[in-house]
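Undergrad: Here you go, sequence then predicted model.
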Amino acid sequence: MESPISFDHLATGARDFARLALEAHARGETEVFLLEAGVSIERLAKAALVRVNPVLLVELSSRQDDALLHLAGATDLPKKLRTVGAQTAIDRLRKMDVLPSKDEELDTLIQLRNGVAHLGTSVPEDFLEPFVESVCLLLDHMGISREKFWGPWDELVRVALDDRADRLQKDVRLRLHQASLRAEARFADMPEGTPEHLASIVAQRGLVVVEVDRAGGALFQALTRCPACRTEAAALFLRAPNTALLFDMELTAEGLWCDLCQLHLATTEEVDLAGLATTARYTAEDLIQIGRPGDTLAPDVLSYARRRLPDDSF
């Protein structure tokens, strides 16, 4: 039987798990991301050790004569083959100056991977950056092409590693790229024009009142082209202050949601960073809906439209 402890086998496995990790991250599946990312780093770290000498995978804390002999090329694959864990492999690479001597985020990622595997975890922090940074360090050390390793996720990795962007700017760019890849994967095997056809079905055109809050004004929804999947299927949420006149409103964008690629923008600043205008002018004539039969929204809108503004001379 061919030994699974080979450079090509470990590097290929690391690549596959790395891409799975990024797919899980794009879907917001934190635990799956941590599992896949941890496995990817472990396999790539072991590949780096094997590149030097396979015996560097031997665990020293217990008798591993069979593993030592096999990895030295003296025997066939034993029935049980135990090698070092991820943390030991990383520590050995640190002693070889391949990885930084201190990287708390990488250590935490490996610990969380182990925690997810055994008990599950809830992690508020995002470990995408330490994951791709560590992987790229190992790739560069072994002379493996980043572009070939990451495949369709290469541009996303470039964004994650871009030190020129601030945290929010980078976060929005990552979300845009992830949403774009989700849309590509979703419609890859469908006929040309399917996204646009679906957009024409699900998209709600015109200006729609979502809610009226006498303290905060009215919230509207308008159709816009999604900055990620480029289909006209995104709902842009716009707010009018409580002093606005319905016959001439300047609305401020407060967020966005696309049904086709699941892109979500939550603030005016995020909308701006996505390349969309943050203000728009509408009048009452643009309204196509102020509520459904039986709900309580329509009276609120009518009351809002007819109210007397401060210093109103009409």
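TA: Received the coordinates, thanks. Computed from a predicted structure; not experimentally measured.
Undergrad: all contacts plus neighbour counts: C-alpha atoms, from now on.
TA: Fine.
Undergrad: In contact with residue 250, which residues are there?
TA: For residue 250, the contact set (Cα atoms under 8 Å, 6 or more residues apart in numbering) comprises 240, 244, 279, 280, 281, 282.
Undergrad: ok, those vs residue 143, which is closest?
TA: For the contacts of residue 250, the residue nearest residue 143 by Cα to Cα is residue 279; the value is 48.3 Å.
Undergrad: so after the top strand by length along the chain, what's the next helix or strand?
TA: Longest strand of the chain, by residue count under DSSP state E: strand 249-258. As assigned by DSSP states H and E, the chain's next helix or strand after strand 249-258 is strand 264-265.
Undergrad: any idea how far residue 220 lies from residue 93?
TA: Residue 220 sits 55 Å away from residue 93, going by Cα to Cα, to the nearest Å.
Undergrad: Those two - which one has more neighbours?
TA: Higher neighbour count among residue 220 and residue 93: residue 220, with 23 against 20, using other Cα atoms under 10 Å.
Undergrad: Put this next to the first one:
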Amino acid sequence: MGSPITFERLLSGARDFAHLAMGAHPEGQTEVFLLDAGVSVERLAKAALVRVHPTLLAEVKGNDDMLLHFAGALITPPQRFHTIGAAAAIARLRKIGILPRSGELDGLIELRNGVAHLGASSADDYLAPFVETICKLLDHTGQDRGEFWGSWSEAIQVTLDDRFDRVQKAVYLRMDQARFRMETRFGKLPEGTVESVARTIGETGLVIIDRSPTGVLFRTLSSCPACGTEAATLFLKAPNTTLLYEMELTAEELHCGLCGLRLAGTQEIEVAGLSTTMSCKVEDLREVINDGPIGSFTEDPNLGRARRPVEDSW
């Protein structure tokens, strides 16, 4: 009877869990990401050891049935399989020069083992070591990265690319993940569905939505840099001293209602390829929904209390 623990099965399992981990990452499901990423690394690490020799998976603690089975001396597999864990598999791969030492990878495995009790603040700190480890093991075992990662290949390439700084990598990765999410949500729906939904949720025109001591906040419709639809809400800000007839607004955030892309801060918006400033006039205003006083922002004291279209308030 052949062993149920084979290179092909371990590789297939590693691929499945890697895709689950990548799917959890953009959703902010940190614990799910850590669990799935850790299992993926463990499966592929064991697959790499099997390629060297199956006996390297054996955990010899009193009973040597597993060792004999993997060596081919015991044809019938034991009733229960006890193989080494992820940490031991990684340690053996380091001893034979397949994986380098990495505190980040060790941290990922430790969090995977104790995630239910310890938790973690963010998955971002462990994405790079996860991806780098998987790719090193794929290269060592002669597996094609594109075939393993599938639709996540572009996101993986961005994660590995040293030409980008941390902010650029974060934005490009989020955009790739948003495109993947878009395809998952709408890929099999009838033609025209995306456009129809975009028209439903898209709100044209410039709207004043809030005022704070630091300035006045606007929102307007924007094209999403990830999915390309006119369904993103761009939030802009102007100082309280800005005049309505001559407004220079600065982009602060972007949220897409279709693909779920979120950008925070002027730097991320610029990296995504959008303009970070917008020149507007009073004619562009469609509505004001702020209850507080606008102060020096406008010469009309009634504008701050308006909930009707702006042209009806004047």
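TA: Noted; the coordinates are in hand. The shown structure was predicted, so the numbers you read here are calculated from the model rather than taken from an experiment.
Undergrad: Fetch the TM-score of the aligned pair.
TA: Here the TM-score for the pair of chains, by TM-score structural alignment, normalised by the length of the first structure, is 0.91; 299 aligned residues with a Cα RMSD of 1.6 Å.
Undergrad: thinking again about what came up before, residues in the second structure matched by the longest strand of the first structure, start to end?
TA: Mapping strand 249-258 of the first structure onto the second structure (TM-score structural alignment) gives residues 247-256.
Undergrad: Check the mean deviation of the matching stretch from the first structure.
TA: For stretch 247-256 of the second structure, the mean distance to aligned residues of the first structure following superposition is 0.7 Å (mean Cα distance after the TM-score superposition for the first structure).
Undergrad: ok, average deviation of the longest helix seen in the second structure from the first structure?
TA: Ranked by number of residues, the top helix in the second structure under DSSP state H is helix 30-52. Superposing on the first structure and averaging over aligned pairs (mean Cα distance after the TM-score superposition for the first structure), helix 30-52 of the second structure comes out at 0.5 Å.
Undergrad: buried ones in the very next helix or strand once past that helix?
TA: With elements assigned by DSSP H and E, the helix or strand that comes after helix 30-52 of the second structure is helix 65-71. Buried residues in helix 65-71 of the second structure, defined by neighbour count with 16 or more other Cα atoms under 10 Å: 65, 66, 67, 68, 69, 70.
Undergrad: Nearest to residue 270 of the second structure among those residues?
TA: Distance to residue 270 of the second structure across the buried residues of helix 65-71 of the second structure (Cα to Cα) is lowest for residue 70, with 55.2 Å.
Undergrad: thought the closest one was touching residue 50?
TA: No: if you go by Cα atoms under 8 Å, residue 70 of the second structure and residue 50 don't touch, sitting 9.2 Å apart.
Undergrad: any residues in contact with both of these two?
TA: Joint contacts of residue 70 of the second structure and residue 50 (Cα under 8 Å, 6+ apart) are residue 57.
Undergrad: Just confirm residue 177 of the first structure is within a strand.
TA: No: going by DSSP: H, G, I helix; E, B strand; the rest coil, the assignment for residue 177 of the first structure is helix, not a strand.
Undergrad: Could you pull out the helices in the stretch 101-250 of the second structure for me?
TA: Using DSSP state H, counting those that start in this stretch, the helices of the stretch 101-250 of the second structure run over residues 103-118, 124-140, 145-149, 153-160, 166-186, 193-201.
Undergrad: Now do the longest one and helix 124-140, the angle between them.
TA: Between helix 166-186 of the second structure and helix 124-140, the angle comes out at 80 degrees (axes from the mean of the first three to the mean of the last three Cα atoms, to 10 degrees).
Undergrad: try the first one
TA: Counting by the same axes, to 10 degrees, helix 103-118 of the second structure lies at 130 degrees to helix 124-140.
Undergrad: quick one: contacts for the spatially closest residue to residue 37 of the second structure that is not a sequence neighbour?
TA: Leaving aside its chain neighbours, residue 37 of the second structure sits nearest to residue 21 (5.3 Å; criterion: Cα to Cα, 6 or more residues apart in numbering). With contact set as Cα under 8 Å, 6+ apart, residue 21 of the second structure has these partners: 32, 33, 34, 35, 36, 37.
Undergrad: In terms of helices and strands, where is residue 21 of the second structure?
TA: Following DSSP H and E, one finds residue 21 of the second structure within helix 7-24.
Undergrad: Distance of residue 128 of the first structure relative to residue 41 of the first structure?
TA: 12 Å.
Undergrad: who has more neighbours, those two?
TA: Neighbours were counted for residue 128 of the first structure and for residue 41 using other Cα under 10 Å; residue 41 has more, 28 against 18.
Undergrad: returning to that earlier point: between the helices of the stretch 101-250 of the second structure, which gets nearest to residue 294 of the second structure?
TA: Checked against Cα to Cα, the stretch from the helices of the stretch 101-250 of the second structure lying closest is helix 193-201, at 27.8 Å.
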